[in-house]
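Asks: my questions are about this predicted structure, shown below with the sequence.
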Amino acid sequence: METIRTERDGHVVTITLNRPDRLNSFTRDMHGELQAAFGSLGDARVVILTGEGRGFCAGQDLNDRNVAPGEAVDLGETVEQCWNPLIRLLATIEQPVIAKVNGVAAGAGANIALACDIIFAARSAKFIQSFSALGLIPDSGGSWHLPRLVGQQRALGLALTGQPLMAEDAERWGLIWKAVDDEQLDGEVEKVAKKLASLPPLGLAAIKKMIRTSWSRTLDEELDLQRDEMRRLGFTEDYREGVAAFLEKREPSFSGR
């Protein structure tokens, strides 16, 4: 692959957006390579998504469209064929996806990060909803995730003004999980990824699915689903192993069965 790099450490796969000269902004080819990377995870239990160089991702590479100034272009086609499938993939893939935001995350690049399950950011990183300057709306899930994460007022402020939000403020607002010192980012993400990879994967997949889909259910429906999932997971080998390891005071070894 030319624009994506993948590395594996046990059950943890790191996918790196690798166009540092363009702040890892996306081309159509890059979308294809990223989809292929996610389709080749094998027995990975955790995915880390990050960017090469000084930025996480600057969104769409406007040069990729090869459109002359003033010429009309169907942006909906790009969204439907490239960005929407990526956001749906991040939301539905069974593995927890950790965004390691190492630098600026702008436009669709910011919203890719918000679509991940847990977001770590370097303190120097910033999130920018840069759409309004081009007369556009926060796509790639932005208009859905923003108000749910930070509330309507802050979502509107970020989207309308395009004002950069620094990582520490993003953590304080609940937009991300944690802001850490730049030099500690790799270590913090690696520690959490290895922790998740050591836990029962069926349980993690169920947690992710239930929390992400809970918006569509009533409390009664959620309680019923909790009953059904506890019943299903209680019959797994991993649950039996977890209980046995606890009682025997040893480290568990989960198989995903």
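Replies: Structure's in. What do you need?

Asks: drop to CA atoms for contacts and neighbour counts, all remaining ones
Replies: Will do.

Asks: any idea how far the residue most central in space within the chain lies from Leu86?
Replies: Against the mean C-alpha coordinate of the chain, by CA atoms, centre = their mean, the closest residue is Cys116 at 1.6 Å. Applying CA to CA, to the nearest Å, the value for Cys116 to Leu86 is 11 Å.

Asks: adding another structure so you can compare the two:
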Amino acid sequence: MSGVTVRIDDKGVAHVEMCRAEAGNAIGLAMATGLLDAARTCAQADGVRAVLLTGRGRSFCVGGDLREFAELPGDRLAAHLGRVTDALHGALRVFAGLDAPLVAAVQGAAAGAGLGLAAASDLTLAASDAVFVAAYTGIGYSPDAGVSWSLPRLVGPKRALDLLLTNRRVTASEAAELGLVSRVVDAGRLTEEAGKTAELLARGATGAFGATRRLVAAGLSTGLDAHLDAEARRLADAAVSDEGREGVAAFLARRGPDPGVSRAT
């Protein structure tokens, strides 16, 4: 059993849930492989327009499955961790390549790889009782799950190093101030608000969302001239797509765009 489930609803939202509540949704090999399979399902299924990532139970994800790792002898641990990170990083690559935006709903603890999943999401809603902690160096590990890439881009390199080296706990409100999460909601309303956000995105222009995701990611490492050229190309592609034509027609007619219109030209 992978510990990950995927359900695609009739609104086009893919609900990806980590289901090892009894272990804080700790990520071992099975869970990492399950996340990769879930990401591939989202990429291959027809009609996925948004992805909602959640963790069952009290915590979103407490990080790596240290009990699993501790059971392995030293001569097998490195290879095992390689398989875990290959699968987990593969999932992050697939999610990043989707046109459908990725929304994370974080409650309880988001530690280690859980922090990485939260940081990798396009929109991250945090319950008011959520706590974020890097945790890696506290056990003598270095980061994975893209944390050393995403965290400096979200909060800046100095603040990222503060979190990565000291492993101090960051509350939901501070995470919002730092730019680690999009917004904080009452703990009792997290599921509702995250679902509404994913459904709102699912009604939007998925092709334009995909182009925007890639432009924002590329803009962090691309020079201005090259980025302006990329924006122009993406805009032209979007304008002649069925989605773009429907969006303009809907605006001029003072109605909402038809979410069923394909992005294909």
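Replies: It's in. What you are looking at is a predicted structure, and each value in this text was computed from that prediction instead of being measured.

Asks: counterpart of the residue nearest to the centre of structure 1 in structure 2?
Replies: Matched across to structure 2, Cys116 of structure 1 falls on Ser121, judged by TM-score structural alignment.

Asks: which residues touch its match?
Replies: Pro101, Leu102, Val103, Ala104 (CA atoms under 8 Å, 6 or more residues apart in numbering).

Asks: just give the number of residues close to the first one.
Replies: Using other CA atoms under 10 Å, Pro101 of structure 2 has 25 neighbouring residues.

Asks: how about it, nearest residue that isn't a chain neighbour?
Replies: Ala50 (5.1 Å; CA to CA, 6 or more residues apart in numbering).

Asks: tell me how far whichever residue in structure 1 pairs up with the one you found lies from Gln35 of structure 1.
Replies: In structure 1, the residue paired with Ala50 of structure 2 according to TM-score structural alignment is Val46. According to CA to CA, Val46 of structure 1 stands 16 Å off from Gln35 of structure 1.

Asks: could you do Asp9 of structure 1 as well?
Replies: 20 Å.

Asks: counterpart of Thr166 of structure 2 in structure 1?
Replies: Match for Thr166 of structure 2 (TM-score structural alignment): Thr161.

Asks: looking at it, its match is touching Ser132, isn't it?
Replies: Yes: the pair Thr161 of structure 1 / Ser132 is scored as a contact, 7.1 Å apart, by CA atoms under 8 Å.

Asks: hey, where'd the strands end up in structure 1?
Replies: 4-9, 12-17, 46-51, 55-57, 97-101, 104-106, 118-122, 126-128, 165-166, 178-180 (DSSP state E).

Asks: the lengthiest helix in structure 1 vs structure 2, average distance?
Replies: Criterion DSSP state H: the longest helix present in structure 1 is helix 219-234. Helix 219-234 of structure 1, aligned to structure 2 and superposed, deviates on average by 0.9 Å (mean CA distance after the TM-score superposition for structure 1).

Asks: okay, and that helix goes to which residues in structure 2?
Replies: Going by TM-score structural alignment: helix 219-234 of structure 1 matches residues 224-239.

Asks: ditto for stretch 134-147 of structure 1
Replies: So stretch 134-147 of structure 1 sits over residues 139-152 in structure 2, by TM-score structural alignment.

Asks: if we can go back for a sec, pipe the contacts of Ser121 of structure 2 into CSV and attach distance to Glu177 of structure 2 per row.
Replies: Output for the contacts of Ser121 of structure 2, formatted as CSV (distance: CA to CA, whole Å):
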residue, distance to Glu177 of structure 2
Pro101, 22
Leu102, 21
Val103, 19
Ala104, 17
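
Asks: by neighbour count, which of those residues wins?
Replies: With neighbours taken as other CA under 10 Å, the top of the contacts of Ser121 of structure 2 is Ala104, carrying 27 neighbours.

Asks: ok, Phe56 of structure 1 touching Asn102?
Replies: Yes: at 5.5 Å, Phe56 of structure 1 and Asn102 qualify as touching, with contact defined as CA under 8 Å.

Asks: between the two, which one's more packed in?
Replies: Shown here are Phe56 of structure 1 and Asn102; by other CA under 10 Å, Phe56 has more neighbours (34 against 24).

Asks: and that one, how far is that from Phe235 of structure 1?
Replies: From Phe56 of structure 1 to Phe235 of structure 1 the distance is 41 Å (CA to CA).

Asks: and for His31 of structure 1?
Replies: Distance from His31 of structure 1 to Phe235 of structure 1, by CA to CA: 39 Å.

Asks: more neighbours: which of the two?
Replies: His31 (18 against 11).

Asks: report the contact partners of the residue lying closest to Ala134 of structure 2 once chain neighbours are set aside.
Replies: Sequence neighbours aside, Gly112 is the residue nearest to Ala134 of structure 2 in space, at 4.8 Å (criterion: CA to CA, 6+ apart). By CA under 8 Å, 6+ apart, the contact list for Gly112 of structure 2 reads Val62, Gly63, Gly64, Val133, Ala134, Ala135, Tyr136, Pro143, Asp144, Ala145.

Asks: which ones are touching the fourth one?
Replies: Counting by CA under 8 Å, 6+ apart, Val133 of structure 2 touches Ala109, Ala110, Ala111, Gly112, Leu115, Leu163, Asn167, Arg168, Arg169, Val170.

Asks: mind running it again at 7 Å?
Replies: Ala110, Ala111, Gly112, Leu115, Asn167, Arg168, Arg169, Val170 (CA atoms under 7 Å, 6 or more residues apart in numbering).

Asks: just among the residues you listed, which is most surrounded?
Replies: For these, neighbours tallied by other CA under 10 Å; top is Ala110, 30 neighbours.

Asks: alignment lookup: it to structure 1.
Replies: Counting by TM-score structural alignment, Ala110 of structure 2 lines up with Ala105 in structure 1.

Asks: that match is in contact with Gly51, isn't it?
Replies: No: using CA atoms under 7 Å, Ala105 of structure 1 makes no contact with Gly51, being 9.5 Å away.

Asks: any residues in contact with both of these two?
Replies: Cys57.

Asks: before we move on, the earlier item: from the contacts of Gly112 of structure 2, pick the one nearest Val261 of structure 2.
Replies: Ala145 (34.5 Å; CA to CA).
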